[in-house]
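In: Make a model of this:
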Amino acid sequence: MRRQKSEGQWLQGLFLWDWGPPWQSFFFTCFFSLAEKVSRGWVLGREPMVSASDLQDILLLQGLPESILTEMAPQARFIEYSSGAVIFEEGTMAQDFYMLKEGKILLEVEIAQDIIISLGSIKRGYSFGWSSLVPDGRHTTYAVAVEPSQVLAIPGEVFLEILEREPRWAYLVMKRVFQVFKRRLERRTNQFIKVMRKHPDIQKLLEI
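Out: Predicted coordinates for the structure are as follows:
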């Protein structure tokens, strides 16, 4: 009677098999990618754990003491979005503050039925969902993943509560937030001026 191989024997045979150079590269790439996901909890039904080092990659949080990031980490969670997925919609309640770990996010507004314009993009390391930091805030744009993206999300209220306990570092973060909004305002103003120059009729409507 043929004896069945144990899981360990099957795995050993898998490694000893002569795959050839192309297959070896493919197999080991897949194997170690899967091993990394298992270690982080991406499979087996477990949510991955956010670490302080994950938060250190976010520009808004760079330079903050590890004690603050360690306190934030358990409150944050990983979310993966496929290309084209809508993260939040304009006008909806803003609960989570988002930080982009991987991928690219587009911010859009719907100015009329079936007419959507882009206000800008969020790249790796940057944050979005600022309305969650305002009491009863609502999103003023749509956020759409334009490629597979990995996002860190933390409730806005929790984010602020942690910072409020550290006034010195809260000031640094809020200073960076001000710089973000300053750049955004300048960009939107330039966009508006360009539209006015291309469409003089709109300018006439605004004349007093």
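In: alpha carbons only for contacts and neighbour counts from here, please
Out: Will do.
In: The nearest residue to Ile116 once chain neighbours are set aside is in what secondary structure piece?
Out: Using CA to CA, 6 or more residues apart in numbering and skipping residues adjacent in sequence, the residue nearest Ile116 is Glu110, 4.3 Å away. Assigned by DSSP states H and E, Glu110 falls within strand 105-112.
In: which other residues reach that strand?
Out: 90, 116-123, 140-147, 149 (CA atoms under 8 Å, 6 or more residues apart in numbering).
In: Now list the buried members of those residues.
Out: Burial by neighbour count, judged by 16 or more other CA atoms under 10 Å, picks out Glu90, Ser121, Ile122, Thr140, Thr141, Tyr142, Ala143, Val144, Ala145, Val146, Glu147, Ser149 from those.
In: I'd like these written out as TSV, with secondary structure and distance to Phe27 added.
Out: As requested, the buried ones among the contacts of strand 105-112 are exported to TSV (DSSP: H, G, I helix; E, B strand; the rest coil; distance: CA to CA, whole Å):
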residue	secondary structure	distance to Phe27
Glu90	coil	43
Ser121	strand	35
Ile122	strand	34
Thr140	coil	45
Thr141	coil	42
Tyr142	strand	39
Ala143	strand	36
Val144	strand	33
Ala145	strand	29
Val146	coil	29
Glu147	coil	25
Ser149	strand	24
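In: Second chain to compare with the first, below:
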Amino acid sequence: MVRSSPLFEGLASRHVADLLRKGGVRRCPRGTVLFIENEPADCFFMVLEGWVKLSRLTAEGDEITLGLFSRGDSLAEAILQQPERYAMTGQAVEPSRVLAIPAQIFLEQVSSSRELCRNTMLLMARRLLAAQQQLEQISRHPTVQRVALFLLRLCRCQRGAATVELPLDKTFIAARLGMQPETLSRAFAKLRQHGVEVNGDRVSIEEVARLQAFAAGRHN
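Out: Below is the predicted model:
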């Protein structure tokens, strides 16, 4: 799994072996806090199973969800920043397993491996682009279309009927899409007229191409 991650693509076997030998796997029940905003960044993390939420607190004390990460995603690139403090709080929102690598070990590998240094820079650039695209999506697309786009990303086919399993509690999905849970519920209800039925965590899509047309604004 580590080798298949974009972060470690092309990395020499000895570098991968060093990282794994000096790292460790943690089992995290739902609700486990991996790291806290503004605390010293002493570990680099990769999600092996489950889902981890990244969040920050506003000046008023409200929590803002900034990202949800799953299998193969790396976390806490804050260890590359100065001063090395976590910019966010990381918490398991489902039972999870994560790979934890001491920050100093990871930094040593970044310094000695051109591939890892390059991959880390590319990953951070992609994260910035993804954040920009998410902001653009929130500003450009109505809530119902945002939910439709989310469902389409879970589909494994481009046309025909499909059934998808929601990977997270609806509260976290709402936060990921920049809306309140009640707004998400109303959006699911409105999608019925476009062939979408929600039953618990299972979503049935009557015709994927039809939902794609709606999400793209090509509907009557």
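In: How alike are these chains, TM-score-wise?
Out: Overlay of the two chains. TM-score (TM-score structural alignment, normalised by the length of the first structure): 0.59; 141 aligned residues with a CA RMSD of 2.4 Å.
In: returning to that earlier point: superpose on the second structure and give me the mean offset of the strand holding Glu110 of the first structure.
Out: Superposing on the second structure and averaging over aligned pairs (mean CA distance after the TM-score superposition for the first structure), strand 105-112 of the first structure comes out at 1.6 Å.
In: Can you tell me which of the buried ones among the contacts of strand 105-112 of the first structure lies closest to Pro65 of the first structure?
Out: The nearest member of those to Pro65 of the first structure, counting by CA to CA, is Ile122 at 24.9 Å.
In: Now which residue in the second structure aligns to the closest one?
Out: Aligned against the second structure by TM-score structural alignment, Ile122 of the first structure finds its counterpart in Phe69.
In: Roughly how far does its match sit from Arg176 of the second structure?
Out: Separation of Phe69 of the second structure from Arg176 of the second structure (CA to CA, to the nearest Å): 11 Å.
In: for Ser96 of the second structure, same thing?
Out: Applying CA to CA to Ser96 of the second structure and Arg176 of the second structure gives a distance of 19 Å.
In: how about the strands in the first structure?
Out: Along the first structure, counting by DSSP state E, strands occupy 77-81, 86-88, 96-102, 105-112, 115-122, 127-128, 142-145, 149-155.
In: Redo those strands as TSV? Include distance to Trp23 of the first structure.
Out: What follows is the strands of the first structure, written out as TSV (distance: least, CA to CA, whole Å):
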stretch	distance to Trp23 of the first structure
strand 77-81	29
strand 86-88	37
strand 96-102	28
strand 105-112	35
strand 115-122	37
strand 127-128	39
strand 142-145	33
strand 149-155	28
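In: Lys204 of the first structure is nearest to which of those strands?
Out: strand 105-112 (19.8 Å).
In: How far off centre is the closest one?
Out: 17 Å (CA atoms, centre = their mean, to the nearest Å).
In: cool, stretch 64-71 of the first structure as well?
Out: That offset, for stretch 64-71 of the first structure, works out to 19 Å (CA atoms, centre = their mean).
In: Going by neighbour count, list what's buried in it.
Out: Ile68, Leu69.
In: Onto which residues of the second structure does it map?
Out: Taking TM-score structural alignment, stretch 64-71 of the first structure hits residues 11-18 over in the second structure.
In: Map Glu108 of the second structure onto the first structure.
Out: Residue pairing (TM-score structural alignment): Glu108 of the second structure is matched to Glu161 of the first structure.
In: show me what contacts its match?
Out: No contacts exist for Glu161 of the first structure under CA under 8 Å, 6+ apart.
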